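Enquirer: Have a look at this fold, sequence not included:
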C-alpha cells in the first residue's frame, strides 16, 4: 500500500505528512464530525503528541474508532 503525502499547516508553518489513503479518509471524517478543518484537527493532535506526527495521528484515529465501538 502506498502513502499519500499532503501538506498541513502547524503553528503557521507548512509541513508534509505521509499517511495511507485509509488514514486520510478517517482523518477527514473525524474533522468533519468535529466541525474542524483537517489542519485544525492535526494541530490538536500535534499539540498532544509525544511521538512522530504520522504515528500520533494513526494512534489518535485508532483510539477514536475504539471509543466509537464501546
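Expert: Done, it's in. What you see is a predicted model; the values in this text were computed from it and never measured. Numbers count the residues shown, from 1 in each chain.

Enquirer: make it CA atoms for all contacts and neighbour counts henceforth
Expert: Will do.

Enquirer: quick one: the strands in this protein?
Expert: Remark: strands assigned in the chain by DSSP state E are 4-10, 13-19.

Enquirer: Run through who's touching the longest helix along the chain.
Expert: In the chain, taking DSSP state H as the definition, the longest helix is helix 53-69. For helix 53-69, contacts defined as Cα atoms under 8 Å, 6 or more residues apart in numbering pick out 17, 18, 19, 23, 26, 27, 42, 45, 46, 49, 50.

Enquirer: ok, structure two:
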C-alpha cells in the first residue's frame, strides 16, 4: 500500500497541489477518460461541487483531496448499484 503522492493541478487558472494515494490518482484518470474530460477539468468540477455543497449547508468545505476521494467512492458505488440492478445476459 503506497502512501500519498502530491501532484499539481490547475483549477480556474491557479495551480494547487493535491496529495492522493496512487490508487486514487489511477481511478481519477480512468474517470476523466470515461467522462472525456482532462484530469484538471474533472478536478475543477469536483472542487466546484464541494464548494456548492458546503455553501448550501452553511459549512466550511471539505479539503479537496477528501472531496476527490468521496467523489470517486460515490461514483464507484453508483456504478456498482447500476450493475446490480441491470439484468444479466440471457441464459
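Expert: Looks like it arrived, so ask away. Every value quoted in this text rests on a predicted model; they were computed, and no experiment measured them.

Enquirer: Quick check: TM-score for this pair?
Expert: Once superposed, the chains reach a TM-score of 0.96 (TM-score structural alignment, normalised by the length of structure 1), with 70 aligned residues with a Cα RMSD of 0.7 Å.

Enquirer: Need the winner for burial among the strands of structure 1.
Expert: strand 4-10 (a mean of 14; mean count of other Cα atoms under 10 Å).

Enquirer: Okay, buried residues for the longest helix of structure 1 please.
Expert: Across helix 53-69 of structure 1, burial judged by 16 or more other Cα atoms under 10 Å covers 53, 54, 56, 57, 58, 60, 61.

Enquirer: Tell me which two in the residues you listed are the farthest apart.
Expert: 53 and 61 (12.2 Å; Cα to Cα).

Enquirer: And the most centrally placed residue in structure 1, how far from residue 20 of structure 1?
Expert: In structure 1, the C-alpha nearest the mean C-alpha coordinate belongs to residue 57, at 4.2 Å (Cα atoms, centre = their mean). Distance of residue 57 of structure 1 to residue 20 of structure 1, computed by Cα to Cα, to the nearest Å: 11 Å.
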